[in-house]
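> predicted model and sequence follow; I will ask about them next.
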Amino acid sequence: MNMNKSWQRNALASAIVAAAWGVAPTALAQDTEIKIAQPLEEVTVVARQKSSAEDVIAERLEYDVVTDIISNEQIVRVGDPNVASALRRVPGLTLVDDKFIYVRGLGERYSSAQLNSALVPSPDLQRNVIPLDIFPAEVIESLAVQKVYSADMPANFGGGNVDIRTRALPNDLLVNVTVGSGWSSASTGKDGLTYNGGGDDALGTDDGTRALPAEITQAIQTYRGDISVANIFQTLNKDGGFHTIPEAQAINRKIAASLNRDIDITTKSNGPDKKIKAGVGYNFDLSDDWNLGFIAMGSYDNKVRNKDRTNRSSNNPERIYSDTQRTVDEVSLNGFGSVGLAYGLDHQIDYTHLFIRDTDDEASITTGFNANNAEIDSGNQYVTYELRYEERELRTNQLRGEHKLVSTFNDVVYELPFRWADDLAFEWFYSDSKATTDKPNEVSVEGMNAIDMDTGAVLSTRIEDLSTAAVFRFTDLADNVESYGWDLVLPVEGDNYRLELSGGYDGSRKDRSYLGTTVNIDTSNADPDALAGTPGEALCCGRIEDRDNGFIASLGSAEAESYLAAQTLDAWYGKFDVTWNDTWRVSGGLRREDFKQAALPIDTLDFDNQLRVSDDELADIVVAEAKNYPSLSMTYMTQDFWAETFQFRLGYGGTTVRPDLREVAVVQYIDPVTDYRVVGNPYLQTSDLQNYDARGEWFFDNGNSFTVSLFHKNIDSPIETIRAAGSDDNVVLTFVNAEEAQLTGVEMEWLYDMQPIGAEGFFVSGNVTYSDSEITITDTDIGLTNNKRRMTGHSKEVANIQVGFDSPDGYHSATLAYNFFGERILFAARDGADDAYEQPFNSLDLNYAFYPMENLSVRLRLTNLLNQEREVKQDGVVILEEVADRTLSLGVKWDL
């Protein structure tokens, strides 16, 4: 749990609660004086963006380690639509796909996110971090971004952590409605791919059309996971019955025919985006002391995107390549509700419920040439038809409380037995979350086109004669996470010092079930005439049912399809924070974590022994460790050292980065960014980090600031992404532990008001990070080309620069945001091939807001103005290329 950072937080916490009641503090003394808040109309209109940027930087003065805070007031002032947009203003953070944070050029492995200090599973279970665009700005009390470790934080801390703190008590009546639309240069008004789905697709949920048929579920039980003709025949006759092979074949064909085979891919014009969001909240005065408040919000977002890509072989790109036409229909449906009960400024209990549904409905057709039966000059072209419907949901229930252990009831003060403990504060939380991913009827069909050698036109098409010509996958994944903890904070004040002592406990329990079922259509002995046509033609209309066509159904895959996993964590910490003469500040602590994790592959089709590991292997893949993680920081504070306020910080922390469950499970999944297949490594070990930071901060009275930071990390057993052995031109990635790695860098950030140079209302803010890393892999037997190189996922250069404008009359604000990350290794290659490098990416976005009335705002956003495509290169060849996509979105928001 992220508790108050300094002794002053006792008074500041009271001030924050007071602000939620519509009153404001005038001092942070021990006897905090409360006055009625003054109107903030001018503050909330003029210099919206610049004053918000100043607040982000000024807040860090209060914290013992480098922490950036974005409050609800700042978010409302600027008008950020979600958490991801708000985090763009935080120094050192890069957002990928407007969803995931990268810190100081490091990949997502070294970033983490919490919800109200609790561990919450990601609804995107191909990622180990929460997509931050799913949280609407209106539900946020504050965002805390910490880039230097302290003992009250989870030790699973690499580059930074974001704690999303939600609201429960609104200031007053809250009513707002936002409607909007959007357009994409590569998608809107253009033809996209589609197919016949279910009746509830617009709501992001399948109505059962794609579900695993009951006939197959029953057949798995009846024939004990084996629906081969031979086993069906044997099962039918095991009790002395007299059944024939043709009868067994007919049963097999009937099982295949139960599949949803309405899978032909067609085209239609893509429409514009649809967005709507609404919220309501109120604060009830139950008495002079008691307050009850609630907030309820919901949103709906639908957009269709063409995401075409080209893949090439690095060895022979002119002859071995493929082009994929791909369309994804994305639906997001979110709901948030919270209730808060407060007694004065001393006690508050909040309940929060969060519901998120995020669905991708994808249709794609890939055509290309290979070195086998579809050579470029053969007149044949292979074709793969794919449908993937992925419905992800997150449901979270949280209960949390904040208490001062000195309370007043009916003007009677009740103090603790020990006078020195009168300011003791207690915070606690409990969180219960469930994240599910349902991928029904994920279809892949292999075919072959006969093409005109001169024009490339398709003359005819057919389904391939393969044992897995058509593959129907059904995947059901569920994550259940309980997270809970408490903190005690005791501030003590002396004549020339201030001391805060704190300690607490965090615990979590996580279990996962990943259950997959694959049904294959074997056409290796089928009548060639029966294979003619598209998948919808070849697999329907009685062709499978016809015994003369020779179709056969089978179950299972060559790879593991299911696993069960569990993870437990128990953590205790103690911490001190002392300030001497308002000049020196030292804080430190120790955290002990007891961590256990196991991911066990199972075979749901093996009715005799479902566990797919031996006893010896089981001992190797179970992780159990108990370690201590120290932190220590020092701050020197002075005045008039090149600026009105100067701080110099030193920090050290011992942390860890643990492999995610998806990285230790041997089940394959599709990476959502590259579309490469990824398989886990059950023998991965945790990585231990030693983190060193030095930081100089200059704050000027006019709001300008400049900061320079140096950082260094030593990493033991870092986890690296590599290409799996024997994956040829179908790229499959996996993970290994290296021996060690080092990362060293410098980060500069600034905020500058341009009024002195004649540009009233303009300001520039940003940050630039330059770093380098080296990783050493001593296990040369795995066949990697480079055993000493830069870390995968690490960019040497990262830049985030914003030029903002706030009109003096308060009617307009605009931001031109430039984001850049340098070349980074996507995966380490094998057998003499060069590593694959994701190419540098430049992004330029424009945000404009118009405030014609106090309660009305209009927002326009243009993204990817540079229209840069995403590329991955290997051996000088662009092996992956994805089309660029400029977008325009327009929204209108009304607030009561």
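Structure's in. What do you need? Numbers count the residues shown, from 1 in each chain.

> going by C-alpha atoms from here, please, whenever you check contacts or count neighbours.
OK.

> residue 674: how many residues sit nearby?
Residues lying near residue 674 (other C-alpha atoms under 10 Å) number 14.

> who are the neighbours in contact with the residue lying closest to it once chain neighbours are set aside?
Here the nearest residue to residue 674 in space, its sequence neighbours aside, is residue 880; by C-alpha to C-alpha, 6 or more residues apart in numbering that works out to 8.0 Å. Listed by C-alpha atoms under 8 Å, 6 or more residues apart in numbering, the contact set of residue 880 reads 309, 310, 311, 312, 674, 870, 871, 872, 873.

> second structure follows, compare the two:
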Amino acid sequence: MKLNFLAAAFLFGVATYAQEHQTIKGYVYDSANNNEPLPYATVMLQNTDLGAEADENGYFEIECNQGSYLIEASYTGYQTFVMPYNTTNPQDISINLVSENANLDELIITVNNKKSTETALLNEQRKSLEIKQQIGAQELSRKGVSDVAAAVTKTTGVNKQESTGGIFVRGLGDRYNSTTMNGLPLVSNNPDKKNIDLDLFSTNIVEYISIDKTYLARNSGDFGGATVDIVSKKNTETGFFSVNLGANANTNALGQKDFYLQEGRNSLGFSKNNQPNTLNNHTSFTPFDTGKRNVPFGSSIGFNGGKSFFIGSEGKLDIFATANFGNEFKYKEGLNKTINAQGFASKNLTQKTYSYNTNTTGMLNANYEINANNTLAYNFLFVNGSSLNNDIYSGYMVDKAESAVGGIIQRNTYTQDQLMVHQLLGKHVLNDQTTFNWGASLNNIDSNMPDRTQNTMRWDSDANDYVIVRQARSDNHRYFHSLNEKEIAVNASVDHKFAKTEDGSYKGNLTIGYNGRFKKRDFNAVQFNYEISSSNLIAQPNQVDQIFNQENMDAGLFKLVTFRGDGANALEPQYYNGDAKTHAGFATAAYQLSPKLSAVVGIRYEKISQDVAWKTQLDNTENNNLFEKNAFLPNLNLKYEVNGVQNLRLAASKTYTLPQFKERARFLYENVDETVFGNQYLYASDNYNVDLKWEYFPQNDEVISATVFGKYIQNPINTTNIASSSNDITYLNTGDWGHVTGIEVELRKNLVYFNDDNDNKLSFGINAAYMKTNQELDAEKVARENPGLNVNFTHTEAKFTGASEFLGNADVTYFKAWNDKNIMATLTYNYNSDRIYALGNEQKGNLVDKGFGMLDFIFKTKFNENFGMGLSAKNLLNPSIDRVQQNLDQDHLVRSYKLGSVFSISLNYNF
């Protein structure tokens, strides 16, 4: 009887559910593109939380109760479509969205360039089984971002290291992050860094940037903070050509009556300065002296074009090309001190820095759709970045310049980085279930520092003038280095769908793949030191070439020597060479466990070999060190769809962090205020990562999310002062453990609609991250694992270097469009709190960079279909950038300066 009652109840429940629940089905089409399906459009039932995102074929389904509804379909750049629907008369729906007549210019919204829009990226984020964070061309333009380094700092939990293109993600710096382009790795332009400087990449080449802060088995296992993938722009129009012109000015630079830069450097950023092949010829060097430049206004020019060609009955070739050049002048002035544990300043200097930077970018993308099942793509990227700096340090220097006037150190540094990237990618649909994807890249970078000059002088009261300091040979020197790195990378994977359902879709997807990376680095350096015979060579600060010239060399006032002396092999460079090989196999399985719950499980195996050989001033006989590692790296992603607009996600993984070539080579690099050398005993860290995220999408261009994350790191690597008379810096596994915990929140919301359409509104965005980091500092572990090296940490535990406890970004945008015109105004603010620059040693406190915020204003307008203009004002608050040393007695200010505000104007014309 009970069984009959239960069966009846069950049948009644099923019948009731069938009567009360319906499925609304349909397609969304693009009326502006020959009624082709419109992927990723948003379809909602008004005044409910029910909705869906159209798939890549424009198809959607919405589960709902019986009743009458208003169906609303929307996509940015298209007019919103609304229609009544009653479930008592069920029918498949066809929706044709019509493009708006007034759109943002092509850098903000391009109707057919869907992946670059904020709406498309949010839709993809909502649909993905993985935790995603992306920023596209539309958002980059709205926020006035000009390079990729600045772009990623607009996302949650990311901040930039000031005056560099390096970033910190969740408190983890360069060594914990990876950079790719279109899924293929990029090489570094800097011997000190693992990653290429992201400010080399103009946002003109960017479709969107993906920041993966959770690990996925298809990516490199050398992961702790994030993988930053730059997806290059592709043509989506039948044909276009545009020209961009711009000008910029830094208020600090404009405030200088005279702007001093080293002579002999090309203003376009293409200077070649070969190393001399003799110690006796001084005429081949660049000048020590600097010259005055004209009013330091920066400028830019860019050309963008694309065209599509139809080949045969099925083929289509899309070509996109861009070429851009820009330059800028900067100036900063402030305090620079070196202080011991008792607060005594061994250096108490005023630093002035005159800077001139250039960036030249060229890119060509060719995407050939052979037919519906086969696509080939070729990407070529050329980047040339140059930096010319004149640093002048004046004041007290212990043992070198101790008078009331003090002394002067002048350093002129020119660097040129030239990157070439070739990528070939393919996608082949073998059948309804199986797709083969592959890619290969060849990267080459040349980074050169030709003829960096440094001279040191002190005020002599007896001579009533400056005299050249000769305390150490390196006080006056010239330095040349060259880095060449080549890398070949290969990706291949097969995707296979399985577990077909009654409606023709698949519940599961299996991916099996291979990644290979083969990298070679050659680094050479020679330093020419001035061995001075006279103790009272009088010199004027900006007329040092009157002393260091061929005539005085011939007269015996000085001679040139290297670390090898001045013998037959003096010009033999010190070097280190790196050879790294990584073979990796991976497998991931994605499966829909229930209508609401999906899982992705992955496993990756990597075989890593890193061989470094060197012959340097620290080790004058050739030596080498081989490091090998086998890594098994699992990852898990779970997604629970609370409803059509709300998700819960969980991600967990194990990864590792490798030491870099330079960190393991015994090469000595001398800065004005510090000396750094490599440590061959360094080894990899292991990382354990977990994320829990909630996300809610009220509308197609709105999101609210919160993420809790944690990381546990075994044997973390730090840059640390060792116990020595000169307090040299090296790289060490400083303890057994370290951990990072935090929470991230994001909100994007339309605040006010001033009409019934989407073309006159005020929107708002904010994201913030709060983090706690801690790590063990174990001097005994360092001494045990690194023969000959000792440290005396001031503390036994410390925060991670570079990690701010709080990071925040906020922006407000007003947009109005009418006919073929529009205006857009955005105010952005970002802030990062205090962060450790270097750990304390020998009872000295940690060096801490104090928190500061930056306020920017961006205005864009489109006068007509072809002509547009942009204005921007960056760093309007111009805060002081301060560094303190937190000694036991008090905090001592050791560095302080202001960057100045930057104003710019740009003009754009589309032909």
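Perfect, I can see it now. Bear in mind that the values here come from a model prediction, so they are computed numbers and not experimental data.

> can you give me the TM-score here?
The TM-score (TM-score structural alignment, normalised by the length of the first structure) is 0.82; 801 aligned residues with a C-alpha RMSD of 3.5 Å.

> sticking with the residue nearest to residue 674 of the first structure, tell me its helix or strand.
Counting by DSSP states H and E, the element that carries residue 880 of the first structure is strand 877-882.

> could you do residue 651 of the second structure as well?
Here residue 651 of the second structure, judged by DSSP H and E, is contained in strand 646-657.

> and the helix or strand that that strand is followed by, what's buried?
Scanning forward in sequence from strand 646-657 of the second structure by DSSP H and E, the next helix or strand is helix 661-664. Neighbour counts over helix 661-664 of the second structure (16 or more other C-alpha atoms under 10 Å) mark 661, 662, 663, 664 as buried.

> pretty sure the last one contacts residue 658?
When you say that, I think you mean residue 664 of the second structure. No: counting by C-alpha atoms under 8 Å, residue 664 of the second structure sits too far from residue 658 to count as a contact (10.5 Å).

> how big's the offset between the helix or strand that comes right after the strand holding residue 880 of the first structure and the second structure?
For strand 877-882 of the first structure, the succeeding helix or strand toward the C-terminus, using DSSP H and E, is strand 887-895. Strand 887-895 of the first structure, aligned to the second structure and superposed, deviates on average by 1.3 Å (mean C-alpha distance after the TM-score superposition for the first structure).

> strands of the stretch 301-450 of the first structure, start to end?
Assigned by DSSP state E, counting those that start in this stretch, the strands in the stretch 301-450 of the first structure fall at 309-312, 321-343, 347-369, 380-404, 407-409, 412-414, 425-451.

> now render the ones you listed as a markdown table, adding mean neighbour count and distance to residue 93 of the first structure.
Below are the strands of the stretch 301-450 of the first structure laid out as a markdown table (neighbours: other C-alpha atoms under 10 Å; distance: least, C-alpha to C-alpha, whole Å):
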| stretch | mean neighbour count | distance to residue 93 of the first structure |
| --- | --- | --- |
| strand 309-312 | 21 | 28 |
| strand 321-343 | 21 | 25 |
| strand 347-369 | 21 | 24 |
| strand 380-404 | 21 | 25 |
| strand 407-409 | 15 | 41 |
| strand 412-414 | 10 | 46 |
| strand 425-451 | 22 | 26 |
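
> which one of the ones you listed lies nearest to residue 819 of the first structure?
Minimum separation from residue 819 of the first structure across the strands of the stretch 301-450 of the first structure (C-alpha to C-alpha) falls at strand 309-312, 22.9 Å.

> for the closest one, give me the average deviation versus the second structure.
Taken against the second structure, strand 309-312 of the first structure registers an average deviation of 2.1 Å after superposition, with mean C-alpha distance after the TM-score superposition for the first structure.

> what segments of the stretch 151-300 of the second structure are helices?
For the stretch 151-300 of the second structure, helices defined by DSSP state H, counting those that start in this stretch occupy the ranges 251-254.

> where do the strands sit along it?
158-160, 167-169, 177-181, 184-185, 206-212, 226-232, 239-250, 259-262, 290-293, 297-311.

> list the buried ones in the last one?
I take that to be strand 297-311 of the second structure. By 16+ other C-alpha under 10 Å, the buried positions in strand 297-311 of the second structure come out as 297, 298, 299, 300, 301, 302, 303, 304, 305, 306, 307, 308.
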